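**Q** just to be clear, the model below is a prediction. Sequence and coordinates:
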Amino acid sequence: MCGRYASSRAPEDLAGLFEARWDPRETLAPSWNVAPTDEVWAVLERPDRTTGEVERRLRTLRWGLVPSWAKDPTGGARMINARVETVHEKPAYRRAFTRRRCLLPADGFYEWQSVAATATAKAYKQPYFITPEDTSVMAMAGLYEFWRDPAVTDEDDPAAWLITTTIITTEATDAAGRIHPRMPLAVAAQDHDAWLDPAHEDVHDLRALLHTPADGHLAVRAVSTAVNSVRNNGPELLAPPAGR
């Protein structure tokens, strides 16, 4: 799974990298400890409400998908990941898979490994940061969905709509698999256009875009246990573990 990741790039840099339009009024602080229910950057394509032309945008979504048919948004915190093997079949995800796909930019993601107690130390969970070897931005495959809040009567009120997202996961490659059996699925740069295109609805073709990366593309390193708490944030979370 992917339950925590880092996203520290500036929005203007992400907008340039993904050739997306970004509204400077929409901001997020850099985060080295992105957690479920946080607002996150996403790249998606939607028709412009005025012209009808499809445009690529960088915007914020809430991590934890709430299906459009949900009675309330409370279940979103549990729906942070969708398995690539079944995402096109599950009721919560299948409509979004054919119509509402996105990319979630990340520096890398965290996974944990249990360390047994010794005669001199208690058991603990050691976090690892998994990132592209070349330090490039990971474009994690995601889906997004709109949920209409019935408590807001005006449909044009931005508060009437909650827009949420989930990360698609796959079997981990050897580098990440030594830590955890699942990992977020990154979309190759040459497949970004096809993945984001809302007119592209063929399930077989879409699934063909989701390749598990070859081993050797990811680097894994142990980092500070301070990342274990969602209250902590900052680049110091990527420092090597102290005294372990």
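**A** Here it is on my side, so go on. Numbering: from 1, shown residues only.

**Q** only C-alpha atoms for contact and neighbour calcs from this point on.
**A** Will do.

**Q** residue boundaries of the helices in the chain?
**A** Per DSSP state H, the chain carries helices over the ranges 11-17, 94-99, 174-177, 192-196, 203-208.

**Q** which ones are touching residue 210?
**A** Taking C-alpha atoms under 8 Å, 6 or more residues apart in numbering, we find residue 210 in contact with 84, 185-187.

**Q** closest to residue 145 among the residues you listed?
**A** The shortest approach to residue 145 among the contacts of residue 210 belongs to residue 84, at 17.1 Å (C-alpha to C-alpha).

**Q** my guess is residue 45 contacts residue 57, does it?
**A** Yes: using C-alpha atoms under 8 Å, residue 45 is in contact with residue 57, at 6.1 Å.

**Q** anything in contact with each of these two?
**A** By C-alpha under 8 Å, 6+ apart, no residue touches both residue 45 and residue 57.

**Q** ok, those two, which is more surrounded?
**A** Just comparing residue 45 and residue 57: by other C-alpha atoms under 10 Å the higher neighbour count belongs to residue 45, 23 against 19.

**Q** residues in contact with the residue nearest to that one when sequence neighbours are not counted?
**A** Closest residue to residue 45 apart from its sequence neighbours, by C-alpha to C-alpha, 6 or more residues apart in numbering: residue 56 at 4.3 Å. Contacts for residue 56 (C-alpha under 8 Å, 6+ apart) come out as 19-21, 43-46.

**Q** would you mind measuring from residue 56 to residue 62?
**A** Between residue 56 and residue 62 the distance is 18 Å, computed by C-alpha to C-alpha, to the nearest Å.

**Q** same check, this time on residue 18
**A** 20 Å.

**Q** alongside the first one, take a look at this:
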Amino acid sequence: MCRAFAADLDWDDVATHFGVSAIDNENVAADNTIHHSAAALPSPTFHATPKTDIAIVAGDPHGRRHLRAAYWSLIPRSAQTIDLRYPTYNARIETAASKPTYAPSSVSMRAAIPSSGYYEFKGEHPFYFHFPDDAPLFMAGLYSWWRANAHSPWRLTATILTRDAVGALASVHNRMPVLLPDDMLDTWFAPRTAGDDAGTHADAASLSATANDATASLLAAANDAGGKLSQRLAFHEVAPLRGDGPQLIEPVPNWHQGQNLFD
């Protein structure tokens, strides 16, 4: 699982990396197109938590990539309230294509969540996972548009996909975020999965068998690629996560275990 991460990033650099168009528009267009606006994005943080705004990169129905703030907990279009009875800040990639909450987003509303590193917990003890060179990492996610009623504005919401932990990471926690390699981004952000004949806002029951099969295949490929990419991660124990700031990712001085997951 992933319930906290750091995003000490320059959003202009992230936009350039993903080929995002910097459109100065904080409002959602009539067709729910996502736009990048630096003013609308959250401030850099070392302690992003569920049910707050995070930055996501998402592909819109026209095949464009955009960077925008989103509420970190995916709210399905059919929900009557934003306060769901179950947590949706993470979704298992193994079952996302078949779960009613996530299936429509899996088909055509996939995202990446930029991060400088993330935390996992072993009991009450947090550990920080990051690339050894501190390069940004991009967690696979899904997004959805939600509003309380016809008179309310649309709200962008998102979840982070997780998979079984690999190698030494499994000694800290049994789940981990799915990381997206750069060579998979074009496929991941495609407006629709190959073979999809379902509408962008279709519900899970109306998704065709072909769309479900193609989506499941894509998620399986991302699952495998994410497991391999995670083998590059370094990790260390940190102090309890209180407040915000770079001190949160500093190693606990008396922790002497390995610096790399697969040494």
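**A** Cool, got the structure. As the structure is a computational prediction, the values presented were derived from the model and not from experiment.

**Q** related to what we said a few turns ago, pick the one among the contacts of residue 210 of structure 1 closest to residue 101 of structure 1.
**A** Of the contacts of residue 210 of structure 1, the one sitting nearest to residue 101 of structure 1 (C-alpha to C-alpha) turns out to be residue 187, at 11.3 Å.

**Q** trace that closest one over to structure 2, please.
**A** With TM-score structural alignment as the criterion, residue 187 of structure 1 lines up with residue 180 in structure 2.

**Q** surely that match and residue 140 touch.
**A** Yes: using C-alpha under 8 Å, residue 180 of structure 2 makes contact with residue 140 at a distance of 5.8 Å.

**Q** map residue 232 of structure 2 across to structure 1 for me.
**A** By TM-score structural alignment, residue 232 of structure 2 lines up with residue 217.

**Q** ok, now which ones touch its match?
**A** Counting by C-alpha under 8 Å, 6+ apart, residue 217 of structure 1 touches 132-133.

**Q** and the gap between it and residue 131 of structure 1?
**A** Noted for residue 217 of structure 1: a distance of 9 Å to residue 131 of structure 1, by C-alpha to C-alpha.

**Q** also residue 30 of structure 1?
**A** In this view, residue 30 of structure 1 and residue 131 of structure 1 are 17 Å apart by C-alpha to C-alpha.

**Q** from residue 231 of structure 2, how far off is the closest residue to residue 235 of structure 2 other than its chain neighbours?
**A** With sequence-adjacent residues excluded and distances taken as C-alpha to C-alpha, 6+ apart, residue 235 of structure 2 is closest to residue 129, at 4.4 Å. From residue 129 of structure 2 across to residue 231 of structure 2, the span is 11 Å (C-alpha to C-alpha).

**Q** ditto for residue 253 of structure 2
**A** Taking C-alpha to C-alpha, one finds residue 253 of structure 2 at 24 Å from residue 231 of structure 2.

**Q** more neighbours, those two?
**A** The neighbour comparison of residue 253 of structure 2 against residue 231 (other C-alpha under 10 Å) goes to residue 231, with 17 against 9.

**Q** count the neighbours of residue 84 of structure 2 for me.
**A** Other residues within reach of residue 84 of structure 2, judged by other C-alpha under 10 Å, total 13.

**Q** structure 1: which residue goes with that one?
**A** Match for residue 84 of structure 2 (TM-score structural alignment): residue 75.

**Q** ok, the aligned partner of residue 45 of structure 2 in structure 1 - contacts?
**A** Taking TM-score structural alignment, residue 45 of structure 2 has residue 31 as its aligned residue in structure 1. For residue 31 of structure 1, the contact set (C-alpha under 8 Å, 6+ apart) comprises 6-8, 233-234.

**Q** against residue 181 of structure 1, how distant is the closest residue to residue 67 of structure 1 other than its chain neighbours?
**A** Distances taken as C-alpha to C-alpha, 6+ apart place residue 92 nearest to residue 67 of structure 1, at 5.6 Å, with adjacent residues excluded. Separation of residue 92 of structure 1 from residue 181 of structure 1 (C-alpha to C-alpha): 23 Å.

**Q** hmm, who's touching stretch 82-101 of structure 1?
**A** Applying C-alpha under 8 Å, 6+ apart, the set of residues contacting stretch 82-101 of structure 1 is 44, 67, 141-145, 166-170, 195-196, 198-203, 206, 210.

**Q** ChimeraX command for the buried members of the residues you listed?
**A** Provided next is the ChimeraX selection string for whichever of these are buried by 16 or more other C-alpha atoms under 10 Å:
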select :44,67,141,142,143,144,145,166,167,168,169,170,195,196,198,201,206,210
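
**Q** just the ones in strands from the contacts of stretch 82-101 of structure 1, please.
**A** 44, 141-145, 166-170 (DSSP state E).
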